[in-house]
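# Need coordinates for the following:
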Amino acid sequence: MRNQLRIGTRASLLAVTQSTWVKIQIESTCPGTQVELVKITTKGDRILDVPLAKVGGKGLFVKEIEDALLAGAIDLAVHSMKDVPTELPEGLHIGIIPARETPCDAFLSTRYASVEELPTGACIGTSSLRRKAQLATLRPDLTILDLRGNVDTRLRKLEEGEFDAIILAGAGLHRLGKTDKITTLLTPEQMLPAIGQGALGIELRETDTELLAGLQFLHHRATAVTVAAERAFLLRLEGGCQVPIGAHATLSGDQITLTGLIAAVDGSIVLKEHITGSAREAAALGTALAESLLSKGGKAILDAVYCTGS
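Coordinates of the predicted model:
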C-alpha cells in the first residue's frame, strides 16, 4: 500500500463520516499509510432550493468527485452507492464494496409511532419520488411535502414541527450515531429501498491495480453480489436515483432473491415483482426482472416521469 492516499468525498457530514470510516480501516490495517480526506462540493450539494427530481441529470452527487479522480487530484472516492449512476466514466470502476448497513428507510416522528398512526392530512417529508410513490400507496390521505437539506437540517425541521414525520435512510442515521432519532425502520415489504441503499462504493482508476489489491480487505462479497443485481435492474430501466424505482436483493447461500418496483409518482400504479436464481447470475436476474416490469406497464410509467421531469 502507498504511504499516502487521498480520498475524495462530498463535504456533507454523512459523506465525511463514511469516508472517515474508510480512512480508519485503511490506516489501522496498513499502519504505514496516511490517508487524507479531500472534500469536494457537487452539483447536488449546491442546489438546495429545488427538488432533486427537477434538477435533472445523473451523477448529481458524484461527477465532480469523478473528475478529480480522473485528473489525479485524488486516489480513490467513497460514495453512497444509491448516488452512483449505473454507467461510469471511462477509466473508472467501483472496485470495492464494503459490508452493507441497513438498506431500510426510517420513519421519524416526535409524536407518532408509525406511518399507520399518522392522522389524516398529516404532513410527511421526503425528497425521494420512490418514497413519495410508496407513501401515496400506503397512505393516500397524507400530505407529502418535499424535504431537502442535510440530515441535521431535516431533523431540525421535524423537531420544530414543520412536519409530522419524515423519511430518511436508516443507514445514514446509524452511521451518524443518530439511531435514537429513528421511530421505526420500514421493512422492504412496506417500502422497497433505493438501489444500493445502505452500501458504500469505493471508486478507483482502472489502472490502479496495485491499490485495488491493497484494498481487498474492505470488500464484502455478499453486498457486492446483491448490489450488482439491483444495479443491473436500474441499468435496464435507464433510471437515475431520482425516479420512482426501487429494488432490494438478499443472498441465502448461493441463491439471490431480487424484488423490484416501478411506481407512478402519485402511487396510483405500483408494479412489484421478485425473481430468484443463482448468485452467479446476479446481473442477468436484475435485467430479467426489469424486462418483466417494463413489459407489464413499467415503460409507460417511466416515460411519463421522464417527459414531465417530475
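# alpha carbons only for contacts and neighbour counts from here, please
OK.
# Strands of the protein, start to end?
Counting by DSSP state E, the segments of the chain that form strands are 4-10, 34-40, 76-80, 92-96, 105-108, 123-125, 143-145, 165-169, 184-185, 200-205, 245-252, 255-263, 270-278.
# how about those in JSON lines, adding mean neighbour count and distance to Leu235?
Converted to JSON lines, these look like this (neighbours: other C-alpha atoms under 10 Å; distance: least, C-alpha to C-alpha, whole Å):
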{"stretch": "strand 4-10", "mean neighbour count": "22", "distance to Leu235": "24"}
{"stretch": "strand 34-40", "mean neighbour count": "17", "distance to Leu235": "26"}
{"stretch": "strand 76-80", "mean neighbour count": "24", "distance to Leu235": "17"}
{"stretch": "strand 92-96", "mean neighbour count": "20", "distance to Leu235": "15"}
{"stretch": "strand 105-108", "mean neighbour count": "25", "distance to Leu235": "22"}
{"stretch": "strand 123-125", "mean neighbour count": "22", "distance to Leu235": "28"}
{"stretch": "strand 143-145", "mean neighbour count": "18", "distance to Leu235": "28"}
{"stretch": "strand 165-169", "mean neighbour count": "24", "distance to Leu235": "22"}
{"stretch": "strand 184-185", "mean neighbour count": "18", "distance to Leu235": "27"}
{"stretch": "strand 200-205", "mean neighbour count": "24", "distance to Leu235": "17"}
{"stretch": "strand 245-252", "mean neighbour count": "22", "distance to Leu235": "11"}
{"stretch": "strand 255-263", "mean neighbour count": "23", "distance to Leu235": "13"}
{"stretch": "strand 270-278", "mean neighbour count": "16", "distance to Leu235": "17"}
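# how about this one, so we can line them up?
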Amino acid sequence: MSKVIRIGTRDSELALWQANTVQEKLETLGHNTTLVPVKSAGDLVLDKPLYDMGITGIFTKSLDIALLKGDIDIAVHSMKDVPTQLPKGVVKTAVLERAVSTDILVHKGTDFLEGKGTIATGSLRRKAQWLAKYPKHKMVDLRGNVNSRLIKLIENDWNGAIFAKAGLERIKLLPKDAVALDWMVPAPAQGAMLVVALEKNTEVVAATASLNHTASDIATAIEREFLRTLEGGCTAPIGALATIKDDTVYFKGCLHALDGSTFVEVIKERPLGKVAGFGKSCAYEVLERGGKQLMEDIKNELNNTVH
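The predicted structure is shown next:
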C-alpha cells in the first residue's frame, strides 16, 4: 500500500521495542511506516462518547482513543494488557509469534525463600500464586514500567520482585541469576504482542494481517476466552496457558483467592481441530468446582478494599 502506516505505541522502552519490531516486519514487506508514541491516558482529556465505546484497559486506553480519533492507523500492545472486549470498531489484525510466557523472580539472593521475605508485584495473579506457595512472605505493591520497577527493587529493602521474562529479555535487562517460576501459571496471552486497527480501515487490516502467527493466535484466543468467561468484568487472580504440540492443545488454567489460601485449577487437552469453545468450557469447569463462590469472594474483597 502507498499510504504511510502510523504505528501507535506507548512511550516506554518495552512498548517502543514492540512497536519497532512491528515496524521492521512491515517495512520488510514493503510498507512505509512511522512510529507515533502516545502519552498515557492521564495526559488526555477523555470525553464521554469514547467511554461509551467500551474502553476499559488502563494501559491501552490512550492508544484506543488515538485510533478512534484517526491519529494512528494501528496500535501495538502487550496482549496481556488488552481487555478481552475491544472497543467498538477496533479489531485484532495480528498476534505476533509469542515469546516465552514464563514469570521470573529478580532477587537479591534466594536464602529468604524458605523463611520470611518481602516480594514486590503489582499483579493480583502473581501475588496470589506466590502466597499459595510461600504463605509466610509479605507482598508489597509495585507499579510502573519495567525500568522503573527494577529501580524500585534496587532502592527498597525487598528480597525480590516478579516480572515477565519476555519483557526483560526484549530490552536486555534480564539478570543472569533470575529464577524461572515454572510453577507459576502466566497471565493469559503473556509474552504475546497484539496489533489492532479500525475494522473499516481495510487496507491497513490486510497489510498487518500478514504478520499473524497462527499457533500464537490460537493459543492466546483460548486463554483470553477462559479469562473473559471467568472474569465477568471483575479483575481477579487468573492464570492461563495453552500450548500446542503435535496437533494437540494442552491447557492449564487457574483461579486463586487473593491471599492464595485456596484455588481452583483445570488441566485439559483437546485436538487442535476441535478448539472452538475450549477456553469457555475450561472456565465453566472452574466455576462449577468452586470458582463461582471464589469469584464472589474476590469481588467483595476488592470492593471493600476500594471503599
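# Provide the TM-score value for the superposition.
For this chain pair, the superposition-based TM-score is 0.89 by TM-score structural alignment, normalised by the length of structure 2; 293 aligned residues with a C-alpha RMSD of 2.1 Å.
# Redo the strands of structure 1 as TSV? Include distance to Leu237 of structure 1.
Listed next are the strands of structure 1 as TSV, based on distance: least, C-alpha to C-alpha, whole Å:
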stretch	distance to Leu237 of structure 1
strand 4-10	27
strand 34-40	29
strand 76-80	20
strand 92-96	20
strand 105-108	22
strand 123-125	26
strand 143-145	26
strand 165-169	23
strand 184-185	27
strand 200-205	21
strand 245-252	9
strand 255-263	9
strand 270-278	13
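# and of the ones you listed, who's closest to Gly214 of structure 1?
Across the strands of structure 1, Gly214 of structure 1 has its closest neighbour in strand 92-96 (10.5 Å, C-alpha to C-alpha).
# center of structure 1 - which residue?
With distances taken as C-alpha atoms, centre = their mean, the residue of structure 1 nearest its centroid is Lys82 (2.3 Å).
# Arg154 of structure 1: what's it in contact with?
Neighbouring residues of Arg154 of structure 1 by C-alpha atoms under 8 Å, 6 or more residues apart in numbering: 147-148, 166.
# Filter those residues down to the ones also in contact in structure 2.
Counting by both residues aligned by TM-score structural alignment, their matches' C-alpha atoms under 8 Å, structure 2 reproduces these contacts from the contacts of Arg154 of structure 1: 147-148.
# Mind telling me what Thr33 of structure 1 corresponds to in structure 2?
Taking TM-score structural alignment, Thr33 of structure 1 has Asn32 as its aligned residue in structure 2.
# I meant Thr209 of structure 1, not that one.
Under TM-score structural alignment, Thr209 of structure 1 pairs with Thr202 in structure 2.
# any idea how far Lys69 of structure 2 is from that match?
According to C-alpha to C-alpha, to the nearest Å, Thr202 of structure 2 and Lys69 of structure 2 sit 17 Å apart.
# Equivalent analysis for Glu296 of structure 2, please.
Glu296 of structure 2 is 37 Å from Lys69 of structure 2, by C-alpha to C-alpha.
# Helices of the stretch 51-200 of structure 1, residue ranges please.
Secondary structure of the stretch 51-200 of structure 1 (DSSP state H, counting those that start in this stretch): helices located at 52-55, 63-71, 129-138, 151-159, 170-175.
# Any idea which of the ones you listed gets closest to Ala264 of structure 1?
helix 129-138 (6.3 Å).
# now the angle between strand 165-169 and the closest one, please.
Helix 129-138 of structure 1 and strand 165-169 meet at an angle of 130 degrees, taking axes from the mean of the first three to the mean of the last three C-alpha atoms, to 10 degrees as the criterion.
# looking just at contacts, which helices and strands does helix 129-138 of structure 1 meet?
Here helix 129-138 of structure 1 touches strand 255-263, going by 3 or more C-alpha pairs under 8 Å, 6 or more residues apart in numbering; DSSP states H and E.
# so where is the strand it packs on in structure 2?
Strand 255-263 of structure 1 maps onto residues 248-256 of structure 2, going by TM-score structural alignment.
# List the residues that contact Lys3 of structure 2.
Contacts of Lys3 of structure 2 by C-alpha under 8 Å, 6+ apart are Asn32.
# where's it relative to Gly70 of structure 2, distance?
14 Å.
# just Arg170 of structure 2 next, same as before
Counting by C-alpha to C-alpha, the gap from Arg170 of structure 2 to Gly70 of structure 2 is 29 Å.
# what does Thr60 of structure 2 give?
Using C-alpha to C-alpha, Thr60 of structure 2 is found at 16 Å from Gly70 of structure 2.
# Ok, Lys152 of structure 2 next?
Distance from Lys152 of structure 2 to Gly70 of structure 2, by C-alpha to C-alpha: 37 Å.
# okay, those two: which has more neighbours?
Lys152 (16 against 12; other C-alpha atoms under 10 Å).
# Please say which position in structure 2 Glu90 of structure 1 maps to.
So Glu90 of structure 1 corresponds to Lys88, using TM-score structural alignment.
# hang on, the earlier thing: mean offset of the match of strand 255-263 of structure 1 relative to structure 1 (after superposition)
In the superposition against structure 1, stretch 248-256 of structure 2 averages 0.8 Å from its aligned positions (mean C-alpha distance after the TM-score superposition for structure 1).
# Give me the residues contacting that stretch.
Taking C-alpha under 8 Å, 6+ apart as the rule, stretch 248-256 of structure 2 contacts 125, 128-129, 185, 219, 226, 236-244, 262-272, 275, 282-283, 286, 291, 294.
# what does Pro140 of structure 1 align to in structure 2?
Alignment note (TM-score structural alignment): Pro140 of structure 1 maps to Pro135 of structure 2.
# Which residue, other than its chain neighbours, is closest to that match?
Gly260 (7.7 Å; C-alpha to C-alpha, 6 or more residues apart in numbering).
# got it, and Leu200 of structure 1?
Ser80 is the one closest to Leu200 of structure 1 (C-alpha to C-alpha, 6+ apart), at 4.7 Å.
# any idea what that neighbour aligns with in structure 2?
So, by TM-score structural alignment, Ser80 of structure 1 is matched to Ser78.
# circling back: thinking the residue nearest to Leu200 of structure 1 is in contact with Ile202, fair?
No: using C-alpha atoms under 8 Å as the test, Ser80 of structure 1 is too far from Ile202 to be in contact (9.0 Å).
# check contacts around the nearest residue to Lys280 of structure 2 once chain neighbours are set aside.
Excluding the flanking residues, the one nearest Lys280 of structure 2 by C-alpha to C-alpha, 6+ apart is Phe226, at 5.2 Å. Taking C-alpha under 8 Å, 6+ apart, we find Phe226 of structure 2 in contact with 240, 253, 279-283.
# Please identify which of the residues you listed is nearest to Asn147 of structure 2.
Ala240 (25.8 Å).
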